[in-house]
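> pasting the sequence and the predicted model now:
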Amino acid sequence: MSMLAARSVDAGEARAAAGAVLEPEAGVPLADLGLVDDVSVHPGGRVRVRVHLLTRDHPSADALAEAVRAAVSKVSGVRRASVDLAPLPERARAELGDRLRAGSPPAGRTPRIYAVASGKGGVGKSTITANLAAALAAAGQRVGVLDADVWGYSVPQLFGVRRSPIAIGGVMLPVRAHGVRLMSTGFFVSEDQPVVWRGPMLHKALEQFLADVCWGELDVLLLDLPPGTGDITLSLLELVPDAALLAVTTPQAAARAVAARVVRMARDARMPVAGVVENMSAAVCAHCGDSTPLFGEGGGDALAEQAGTEVLGRVPLDLPLREAGDEGVPVVLRSPGVPSAVELTRIAATLPVARRSLLGRSLPLMVR
């Protein structure tokens, strides 16, 4: 009987089942990465699978082993599946890195790129970025977030993840959380360590985040810009010329005035403005639900009028929004029915596609 069970298991089917499992950090089937090393069938319907890990200290090793075991267990005739994990040999890692680099389209060619900027800190720009990204991903979009706020990075906290990305042969894989692909300087330093980089280092880091990160196919890339109009913002305008500005302000006049400078810079650089998001439009009482315009009114409308664009939405400040940020789960996922989450989800679903004019751009010449 045991020999019959052994013959009933097709090793090819078991390998195909294991190969179809997505590598959790790369988001690509194991078979496509060549990570299913060996599949052996034994008497009694027992199957042993050997899988290579992208790195020795793989952050999702246990989850990957369980996913492979579950997939192989569904193959006809399998009564017990076991999984062995081993690091990918160095030579194979280098070759895989070359393949990943060659097969990953440049992040700058993502169909929709939004540079989220506010001009000043404290208006909730990163919170807006994180929740728009999570809402887009939940709707089925392939989304990346590049945290360009090098000194004041908060994307690791907002997504509840803090670990170094996997590097393979000179290529980095974005850290994945809540369905979004992330890259931030916060993944490379301890939480309390300041980043004291000057202009050239900042430019090089942004270059690497765009060129040396295997983002894969993306539908939307969100760039979380730092406050102000300094080196990083200027570098990104050069590195990602097809980005559209998404301006974030509060209703307060001071926030609107500073955000207007970023809009002016974008206009001077012929960067399209996708729209304005007014954050903290009103404080929502956790007990009675009443709204109070804590920071005044009209800042979003005034900025949109200056920019020649529209207000895409007004996000209220409620308790779940703050709690979600502290817990590292975007409010659109943690509490989708609260006022802030409803408005953020609506904004994400209606983000306009803004294209940069060809006026003033260098175009390639084709000679026949």
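Looks like it came in fine.

> can we go C-alpha only for contacts and neighbour counts from here?
Noted.

> by contact count, what packs against the lengthiest strand in the chain?
Looking across the chain with DSSP state E, the single longest strand is strand 273-284. Judged by 3 or more Cα pairs under 8 Å, 6 or more residues apart in numbering; DSSP states H and E, strand 273-284 is in contact with strand 244-249, helix 253-268, strand 291-292, helix 299-307, strand 311-317.

> can you list the ones you listed in CSV and add mean neighbour count?
Output for the helices and strands packed on strand 273-284, formatted as CSV (neighbours: other Cα atoms under 10 Å):
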stretch, mean neighbour count
strand 244-249, 27
helix 253-268, 18
strand 291-292, 14
helix 299-307, 21
strand 311-317, 22
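
> please compare the first structure with the one that follows:
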Amino acid sequence: MSSVSLPAADRTVTHLVLGEPAKLDVRATPPTSRAVYAASHVVADPLRASAENASDQIDWEATLRLRRDLWSLGLGVAESMDTAQRGMGLDWSAAKELAVRTVADAKSVGGRVVVGVGTDQLESERPSLAEIRDAYIEQIDAIESSGGDVVMMASRHLARAAEGPDDYRTVYDAVLSAARRPVILHWLGTVFDPALDGYWGAEDPSVAMDTVVEIIAAHGDNVRGIKVSLLDQSLEIALRLRMPAGVRVFTGDDYNYVDLIAGDGTHSSDALLGAFAAIGPFASAAFARLDADDLHGFKTVLGPTESLSRLIFASPTQYYKVGVAWLAYLTGKQNHFRMIGGFETGRSLLHLADLVRAADAIGLFPDPDLTADRASAYFAVHGVN
């Protein structure tokens, strides 16, 4: 039996015997019942990862292996988004290179991919609306020219510069009109990024929704859908009811994704989730059930993962990437636990220990011996004996 020594809040050490891995019927073909994307993280070069400039800190081959693993499970990849530390270690130059590499790799294996675009190449803290518009268009053109489809991420620059809903309409109207392929919009809440407070020109999300719906209705042919990352189940359901025909709502709710994806029999959400990067095999097996109209089986497979996901995304939520990378290390998907920009220091040893317990409870670890060796060694070098 594989045992790991874990720190506890009372400063004692507990010993956890890891259980058997879950038996999951995964498949390599994409789901047919929903559009599904996992937002994947980037793997750092452990010899270069530090708090210095992060542009040369990526291990490209290890990063692409993560994407190939998701494609092998039938899941699409959402690239260069916040899970990849976009704006938190990954700048536009590195994000563009990552996107171009991933789009090319996807073509070689038939994988699905969408790419986040933003305005993070701007140097001014408070650029004009025209500069923000042009920055979005520049990034969209770069990704579309490489053959990729885009997710138009919320802009910190626009959140600072906009004086009300009309400014958002002005920028989004121009950018969506310039896009050559249908775009997925992104509504990212302040729980993920406090700098986006008041996005769409209103503090109250239910008021902001009016602006969102107006923009989408005006550009229905150029909007594939919207990813909603507000961790507010009722608001996402309300937004679904207001979408024009053919426009999808992609849930980014890493707390309540099971019921939102399952739907109410009439409306349901598609998926674009950071959580699926950590629980890929469970997602693959669950959507195989859903494709077979086995809603109970879908919930039975995916339901137990929500407790782990809620822990990964616990406040301060922007550090959820640490949990995704930690679990990738413990499941053997990467060979170290370092992150670009030294981001792994955003979570405590106690939190990492809790993730081991929660992941083991659902049978996430395919090789318990490997997990026990890696976790025990990591905690030991930090004084947990």
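Right, received. Where do you want to start? Predicted model only: the values in this text are computed from it and were never measured.

> overlay the chains and give the TM-score.
Overlay of the two chains. TM-score (TM-score structural alignment, normalised by the length of structure 1): 0.32; 182 aligned residues with a Cα RMSD of 6.2 Å.

> tell me the angle of the longest strand of structure 1 relative to helix 253-268?
170 degrees (axes from the mean of the first three to the mean of the last three Cα atoms, to 10 degrees).

> so strand 273-284 of structure 1 versus strand 311-317, what angle?
Using the same axes, to 10 degrees: strand 273-284 of structure 1 against strand 311-317 is 30 degrees.

> redo the helices and strands packed on strand 273-284 of structure 1 as TSV? Include distance to residue 82 of structure 1.
Below are those laid out as TSV (distance: least, Cα to Cα, whole Å):
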stretch	distance to residue 82 of structure 1
strand 244-249	49
helix 253-268	56
strand 291-292	56
helix 299-307	57
strand 311-317	49
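
> which among these is found nearest to residue 334 of structure 1?
strand 311-317 (15.4 Å; Cα to Cα).

> packing partners for that closest one?
Strand 311-317 of structure 1 sits against strand 273-284, helix 299-307, helix 339-349, with contacts defined as 3+ Cα pairs under 8 Å, 6+ apart.

> so which residues of the stretch 101-250 of structure 1 form strands?
112-117, 143-147, 167-168, 171-172, 175-177, 180-184, 220-224, 244-249 (DSSP state E, counting those that start in this stretch).

> possible to save those strands as a markdown table with distance to residue 65 of structure 1?
Shown next, in a markdown table, are the strands of the stretch 101-250 of structure 1 (distance: least, Cα to Cα, whole Å):
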| stretch | distance to residue 65 of structure 1 |
| --- | --- |
| strand 112-117 | 35 |
| strand 143-147 | 26 |
| strand 167-168 | 20 |
| strand 171-172 | 22 |
| strand 175-177 | 18 |
| strand 180-184 | 22 |
| strand 220-224 | 31 |
| strand 244-249 | 41 |
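
> which of the ones you listed sits closest to residue 17 of structure 1?
The nearest among the strands of the stretch 101-250 of structure 1, by Cα to Cα, is strand 175-177 at 23.3 Å.

> tell me which residues of the longest strand of structure 1 come out buried.
273, 274, 275, 276, 277, 278, 279, 280, 281, 282, 283, 284 (16 or more other Cα atoms under 10 Å).

> what of stretch 135-154 of structure 2?
In stretch 135-154 of structure 2, counting by 16+ other Cα under 10 Å, buried: 135-141, 143-144, 148-154.

> okay, and which of those map to strands?
Using DSSP E, these in strands are 149, 150, 151, 152.

> hey, where'd the helices end up in structure 1?
With DSSP state H, the ranges of helices along structure 1 come out as 2-8, 11-19, 30-33, 61-73, 90-103, 125-138, 155-159, 199-211, 231-239, 253-268, 299-307, 319-327, 331-334, 339-349.

> tell me which of these sits most buried.
helix 125-138 (a mean of 25; mean count of other Cα atoms under 10 Å).

> next, the angle strand 244-249 makes with it.
130 degrees.

> which secondary structure elements does helix 125-138 of structure 1 contact?
Short answer (3+ Cα pairs under 8 Å, 6+ apart): helix 125-138 of structure 1 packs on strand 112-117, strand 143-147, helix 155-159, strand 180-184, strand 220-224, helix 331-334, helix 339-349.
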